[in-house]
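Visitor: I'd like to go over a predicted model; first the sequence, then the structure.
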Amino acid sequence: MTGAEGFPILSVMADNLIDTSDDLGLSRVDAARLDAGALRQVIREERWTDTTIGLGLGQLQANLAIVPKEDAYDFLLFCQRNPKPVPLLEVLDVGSPIVREIAADADVRTDLPRYRVFRNGELESEPLNLVDVWEDDAVGFLLGCSLTFEQAMLAAGLPLRHIEADTPAPVYITDRQCAPAGKFSGPMVVSMRPIPADQVARAVQVTSRYPWGHGAPVHVGDPAALGIADLSAVDFGHAPNMKDGDIPVFWGCGITPQLAVESARPRYTFTHYAQHMFVSDRSSEADAAL
């Protein structure tokens, strides 16, 4: 498993986007202006192969996990039993790559910028599409992503230190075990965002409105309560950019199911490449709690 080290972090507010381009010349600012369907089309055409951070603003973005049919029921149970780190958005039909609930005319084989292919738990490749490796018994799972609530936090005026520092958010493997399901088990993984002490309550309030994007924090304060001895020793991402008066606040993280899947070692597993998400048609506000 490789972390997000080195991936560019860009502000998710459109007017703060850095005008970079991917290898095929499409400007990030131009890509950010596309609606979800048009964005998926340029991704399908492999005209955009970079991270989806800052794109599809206002839309739910999703992690992807695809497992064989014989493992799908247990993985579904794992998602249902661990909704904080593994919020389930949609389950696809057996053998079908077509998304039915959260997007129209979408195909999970082609509509994410990059993928990871595992065989028996071992990384095999990181292709731009899954067309050549797709299996007839594949079952796809679209899972919630924290980009949903980060947009809301910025809109509410809450600072995000990793974006200020242009680094990935710090991510840690905790000593809290997820509720197991069949062969799927493992620790909860969390992302951490330093929040000024007087704004922690607001951060909890804002993020709790987005259960499909990990929702409210799983822990506030002492990292030792999660088995994290040193905040600077991240497992994925980048060491935190803490400022005076900041409190560490921890949210469930989408790396959790990837660790569970890798540990279970299915015949094959297809996932998204870190920060290269599926951008859905569903508004991030559509399912937000009042």
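Guide: Yes, it's here.
Visitor: drop to CA atoms for contacts and neighbour counts, all remaining ones
Guide: Noted.
Visitor: ok, which stretches of the protein are strands?
Guide: Secondary structure of the chain by DSSP state E: the strands cover 59-68, 88-91, 98-99, 106-107, 115-119, 122-125, 138-144, 171-177, 187-196, 219-220, 246-252, 268-272, 278-283.
Visitor: next up, a second structure to put side by side with the first:
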Amino acid sequence: MNADLARLSPRELRQLIRRGDYDGHTSGLGQRHLQANIVILQKSWADEFLRFCVLNPRSCPLLDVTEPGSPYFEKLGTDVDVRSDLPRYRIHRRGRAFEEVTDIGEFWEADFVAFAIGCSFSFEQALLDAGIQLRHIEMGRNVAMYRTAIDTHPAGRLAGKTVVSMRPMKAVDAVRAIEITARFPMTHGAPVHIGDPALIGIADIAAPDYGDAVPVRADEIPLFWACGVTPQAVLAEAEPELYITHAPGHMLVSDKLYGEV
């Protein structure tokens, strides 16, 4: 990760992204500020999605919701425009991503409702502050994410499996990581699984469904946190006519510090 990018304030980073000067992943950026997964739906789906978030707080800790038609998140900072302030977006039609773009102004509709969901990138700074190394950051990679066999709680037309993010650690660091992340329920909290990936339906840890592969060494344990890509997987099964999400790993960086929620 470019050290100059890592030093930018959230507002400076968003302005850089809005100008089209950065479209990479946001792991390691934002300096102790909340990052958010984004889901944008037509109003006819918004109430069901809100219920889905309430029923699945580990995967979908809800940080903010826009008013129908408004692209601004009022709780997440000053001038936070969901149409332009993420590095990359995915446009989905009937459950299939058909285009990846860096600005969604041309796709914006008058009845869109945007949801900001807590992201595990936010608690990574707390782990780094505690001296726990995170390999995907060291390698300049996106975090590894996997579909699992863990069921979500259904809400109307929305149901499916949980997606998790994985970080490998030595046992002593794993214990501390569990204790630290448990303090941040709005950024997914403690891991949902530790150890053997096969027990949660992951056949090959070297082949993530999203993000980049991160090696797990012989003396390490993989830790799996609920991930905000979960609603993308669930929406793909429900097949709304049109919806927009962040590209995995390409988050909205807010003005809120990770300990403020």
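Guide: Yep, it's here. Everything quoted here is computed from the prediction, not taken from an experiment.
Visitor: can you list the strands of the first structure in a markdown table and add mean neighbour count and distance to Ala260 of the first structure?
Guide: Formatted as a markdown table, the strands of the first structure follow (neighbours: other CA atoms under 10 Å; distance: least, CA to CA, whole Å):
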| stretch | mean neighbour count | distance to Ala260 of the first structure |
| --- | --- | --- |
| strand 59-68 | 26 | 11 |
| strand 88-91 | 19 | 15 |
| strand 98-99 | 18 | 24 |
| strand 106-107 | 20 | 24 |
| strand 115-119 | 19 | 13 |
| strand 122-125 | 14 | 13 |
| strand 138-144 | 26 | 14 |
| strand 171-177 | 19 | 11 |
| strand 187-196 | 24 | 8 |
| strand 219-220 | 16 | 21 |
| strand 246-252 | 23 | 14 |
| strand 268-272 | 24 | 11 |
| strand 278-283 | 22 | 20 |
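Visitor: residue range for the lengthiest helix in the second structure in the first structure?
Guide: Counting residues, the longest helix found in the second structure (DSSP state H) is helix 43-55. Aligning helix 43-55 of the second structure against the first structure (TM-score structural alignment) gives residues 69-81.
Visitor: buried residues in the matching stretch?
Guide: If you call a residue buried by 16 or more other CA atoms under 10 Å, then stretch 69-81 of the first structure has these buried ones: 69, 71-72, 74-76, 78-79, 81.
Visitor: from these, which is closest to Glu122 of the first structure?
Guide: Glu122 of the first structure lies nearest to Asp71 out of the buried residues of stretch 69-81 of the first structure, by CA to CA, at 16.7 Å.
Visitor: wouldn't the closest one be in contact with Arg267 here?
Guide: No. Between Asp71 of the first structure and Arg267 there is no contact under CA atoms under 8 Å: 9.2 Å.
Visitor: Glu122 of the first structure -> the second structure?
Guide: Here Glu122 of the first structure is matched to Arg96 in the second structure, going by TM-score structural alignment.
Visitor: so its match touches Glu237, yeah?
Guide: No. Checked against CA under 8 Å, the pair Arg96 of the second structure and Glu237 is beyond contact range at 9.2 Å.
Visitor: average offset of the longest helix of the second structure relative to the first structure?
Guide: Comparison of helix 43-55 of the second structure with the first structure after fitting gives an average deviation of 0.7 Å (mean CA distance after the TM-score superposition for the first structure).
Visitor: quick check: the match of Glu122 of the first structure vs Thr148 of the second structure, distance?
Guide: Counting by CA to CA, to the nearest Å, the gap from Arg96 of the second structure to Thr148 of the second structure is 19 Å.
Visitor: check Gly228 of the second structure too.
Guide: Gly228 of the second structure is 13 Å from Thr148 of the second structure, by CA to CA.
Visitor: between those two, what contacts are shared?
Guide: Common contacts of Gly228 of the second structure and Thr148 (CA atoms under 8 Å, 6 or more residues apart in numbering): Val163.
Visitor: tell me where the stretch 101-250 of the first structure has helices.
Guide: Secondary structure of the stretch 101-250 of the first structure (DSSP state H, counting those that start in this stretch): helices located at 147-155, 161-164, 200-207.
Visitor: what's the longest one aligned against in the second structure?
Guide: Per the alignment by TM-score structural alignment, helix 147-155 of the first structure matches residues 121-129 in the second structure.
Visitor: which residues does the matching stretch contact?
Guide: 26-28, 31-35, 133-134, 177, 180-181, 184, 187, 258.
Visitor: flag every buried residue along that stretch.
Guide: The neighbour-count criterion (16+ other CA under 10 Å) identifies 121-127 as the buried residues of stretch 121-129 of the second structure.
Visitor: distance to Val214 of the second structure added to those, as JSON lines?
Guide: Conversion of these to JSON lines gives the following (distance: CA to CA, whole Å):
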{"residue": "Phe121", "distance to Val214 of the second structure": "15"}
{"residue": "Ser122", "distance to Val214 of the second structure": "19"}
{"residue": "Phe123", "distance to Val214 of the second structure": "18"}
{"residue": "Glu124", "distance to Val214 of the second structure": "16"}
{"residue": "Gln125", "distance to Val214 of the second structure": "18"}
{"residue": "Ala126", "distance to Val214 of the second structure": "20"}
{"residue": "Leu127", "distance to Val214 of the second structure": "17"}
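Visitor: kindly indicate which of these lies nearest Gly160 of the second structure.
Guide: The closest of those, once distances to Gly160 of the second structure are taken by CA to CA, is Phe121, at 23.2 Å.
Visitor: nearest the geometric middle of the first structure, what residue?
Guide: Centroid check for the first structure by CA atoms, centre = their mean gives Cys145 as the closest residue, at 3.8 Å.
Visitor: and Ala181 of the first structure, how close does it get to Asn129 of the first structure?
Guide: 29 Å.
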